[in-house]
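In: structure here, sequence nowhere to be found:
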């Protein structure tokens, strides 16, 4: 397997497909790099080098007890780019991965970055606060934590069977294969790591990170996203990032990498070719 070891001795797995201009993908919670496979396949087949890593504590990477937070996630991404010595990179982040991309730019700048994309992404802040009244109550995330501790496997069936892909909507046509793949990826992650990551993706404020974006940025979000509501996320991020383009997928859920994979792959390809 392709791996490298971080400065704090965490082994990170990554996949590195094809050749050409570099596109790097950061995945959502509690998934791994496989969740991006449709988009990676499409872009690689169209002349791009596509790289995706399993976040620390997820997938095939090590499961450290500590360091399951956005600063470490961003620093791991920075070390991946340094390890591979890639430049003029397009960074795409889905959901929690969008937070990782934002914090990376906030902490490490854009010396290696040519473009960025936030897909169904968590920034600027998910949890409801006085300054962020449109966020979700912390009780929502407490419920996820409780479900994780009570029966992690069942939670990882319930989430993709319901709101993640919009399969709880009356006209939905659930795919058991998609649900199974989500469950498998979730169960590969560490118990402590996926628990800690809930706080990381829900309570980290990325406002100042987004203000540091100085590259063309694509924001794509479904307006029926029940996991990361568009008003407090995609639309709010678009107001904070200069030179950003917001594309709204009408009626689309959170998991558009699967439910809208052909459209998303085409939109990402158009962006990296622009």
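Out: Thanks, I have the structure now. Being a predicted model, the structure only gives us computed values, none of them experimental.
In: CA atoms for contacts and neighbours, from now on please.
Out: Fine.
In: assign a three-state SS to residue 68, would you?
Out: Under the three-state scheme (DSSP: H, G, I helix; E, B strand; the rest coil), residue 68 adopts coil.
In: that one and residue 6, how far apart?
Out: Per Cα to Cα, to the nearest Å, residue 68 is found 13 Å from residue 6.
In: the more surrounded of the two?
Out: residue 68 (22 against 18; other Cα atoms under 10 Å).
In: for the stretch 51-200 of the chain, which segments count as helices?
Out: 70-84, 96-108, 138-161, 176-188, 191-203 (DSSP state H, counting those that start in this stretch).
In: please compare the first structure with the one that follows:
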């Protein structure tokens, strides 16, 4: 699929791809990544009756920008893309930070343009404290850890980013013992580091501050909550909490023997799960 550009209201050029025919799905990638994460699932699903669309969030991939590196602005960009393409009855698929973008989208625009949602491996609140333990790193990501991360910037961004990738490996079950997995992860690390450090940190700061728990009651369309087991960055009870607090139909979809990166390292299973949910 060729790359396309559309201009947002604030003059930012957003890169996207679009298979143009079928039931519309918009795929939203994670922190430090790009629309390329979804290349293979989009290719497969576009041959099965779906119009597959994905965008590079501003500051990622080919979407160059000088400002607006927040989850709220990313959601606004998604809405502008929906309007630009004159879409309705859209399925949104958001993995990791992409899931937070979906929460923010519903908070700002409701569900009138939406048909279904897939929220993959994310929490409505990343920060943990005495009142909430279902955030990032299965309850370990707190104010003290965030303060330490902030102290590493701007001079030691690689240490901060490397710690995030370590957390992915450390929670990946048997994968962490396989040499091929480390080689594969090093390629992922190099790819994600193409995003500018200040861009990644600004998004990270926005994720840390966000709290979308009250948004769940506004999700009025069928929703699937995908999560990795056992290697998610979040507790299984986080996915259960999301599903339990959505008033519409919500279902849990576990990915066995998976880690947080299941969208890119279990592409066939991910594709099948997306297709099954959207066709039921």
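Out: Alright, I've got the coordinates. Because the structure is predicted, anything quoted here is derived from the model rather than measured.
In: TM-score for these two?
Out: Once the chains are laid over each other, their TM-score by TM-score structural alignment, normalised by the length of the first structure reads 0.88; 270 aligned residues with a Cα RMSD of 2.4 Å.
In: quick revisit: anything in contact with each of residue 68 and residue 6 of the first structure?
Out: Common contacts of residue 68 of the first structure and residue 6 (Cα atoms under 8 Å, 6 or more residues apart in numbering): none found.
In: ok, residue 18 of the first structure - how many residues close by?
Out: For residue 18 of the first structure, the neighbour count with other Cα under 10 Å is 17.
In: correction: residue 274 of the first structure
Out: 6.
In: re the thing from before, could you look over the helices of the stretch 51-200 of the first structure and pick the most buried one?
Out: helix 96-108 (a mean of 26; mean count of other Cα atoms under 10 Å).
In: so which other helices or strands are in contact with it?
Out: Contacts defined by 3 or more Cα pairs under 8 Å, 6 or more residues apart in numbering; DSSP states H and E place helix 96-108 of the first structure against strand 22-26, helix 70-84, strand 89-94, strand 113-119, helix 207-210.
In: the ones you listed: which one's closest to residue 146 of the first structure?
Out: helix 70-84 (21.4 Å; Cα to Cα).
In: counterpart of residue 11 of the first structure over in the second structure?
Out: Counting by TM-score structural alignment, residue 11 of the first structure corresponds to residue 13 in the second structure.
In: repeat for residue 23 of the first structure
Out: Matched by TM-score structural alignment, residue 23 of the first structure corresponds to residue 25 in the second structure.
In: how much space separates its match from residue 263 of the second structure?
Out: Separation of residue 25 of the second structure from residue 263 of the second structure (Cα to Cα) stands at 16 Å.
In: of these two, which one has the most company?
Out: Ranked by neighbour count (other Cα under 10 Å), residue 25 of the second structure and residue 263 place residue 25 first, with 28 against 24.
In: next, the contact list for residue 121 of the first structure, please.
Out: Contacts of residue 121 of the first structure by Cα under 8 Å, 6+ apart are 93, 94, 95, 96, 97, 98, 99, 221, 228, 233, 234.
In: mind putting the helices and strands packed on helix 96-108 of the first structure into CSV with distance to residue 148 of the first structure?
Out: CSV is the format used below for those (distance: least, Cα to Cα, whole Å):
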stretch, distance to residue 148 of the first structure
strand 22-26, 22
helix 70-84, 20
strand 89-94, 21
strand 113-119, 25
helix 207-210, 28
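In: show me the one of these that comes nearest residue 62 of the first structure.
Out: That would be, of these and by Cα to Cα, helix 70-84, which comes in at 12.1 Å.
In: show residues contacting the closest one.
Out: Contacts of helix 70-84 of the first structure (Cα under 8 Å, 6+ apart): 4, 6, 55-56, 99-101, 103-104, 107-108, 112, 200-201, 204.
In: count residues in the vicinity of the residue mapped onto residue 227 of the first structure from the second structure, would you?
Out: In the second structure, the residue paired with residue 227 of the first structure according to TM-score structural alignment is residue 233. Close neighbours of residue 233 of the second structure, defined as other Cα under 10 Å, add up to 28.
In: how about the helices of the stretch 51-200 of the first structure in a markdown table, adding distance to residue 120 of the first structure?
Out: Formatted as a markdown table, the helices of the stretch 51-200 of the first structure follow (distance: least, Cα to Cα, whole Å):
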| stretch | distance to residue 120 of the first structure |
| --- | --- |
| helix 70-84 | 17 |
| helix 96-108 | 8 |
| helix 138-161 | 15 |
| helix 176-188 | 16 |
| helix 191-203 | 13 |
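In: looking at the ones you listed, which is closest to residue 29 of the first structure?
Out: Nearest to residue 29 of the first structure, of those and by Cα to Cα, is helix 96-108 at 5.9 Å.
In: post-alignment, that closest one versus the second structure, mean distance?
Out: Its matched residues in the second structure lie on average 0.7 Å from helix 96-108 of the first structure after superposition (mean Cα distance after the TM-score superposition for the first structure).
In: what do we get in the first structure for residue 271 of the second structure?
Out: Matched by TM-score structural alignment, residue 271 of the second structure corresponds to residue 265 in the first structure.
In: pretty sure its match is in a strand, no?
Out: No: assessed with three-state DSSP, residue 265 of the first structure is helix; it does not lie in a strand.
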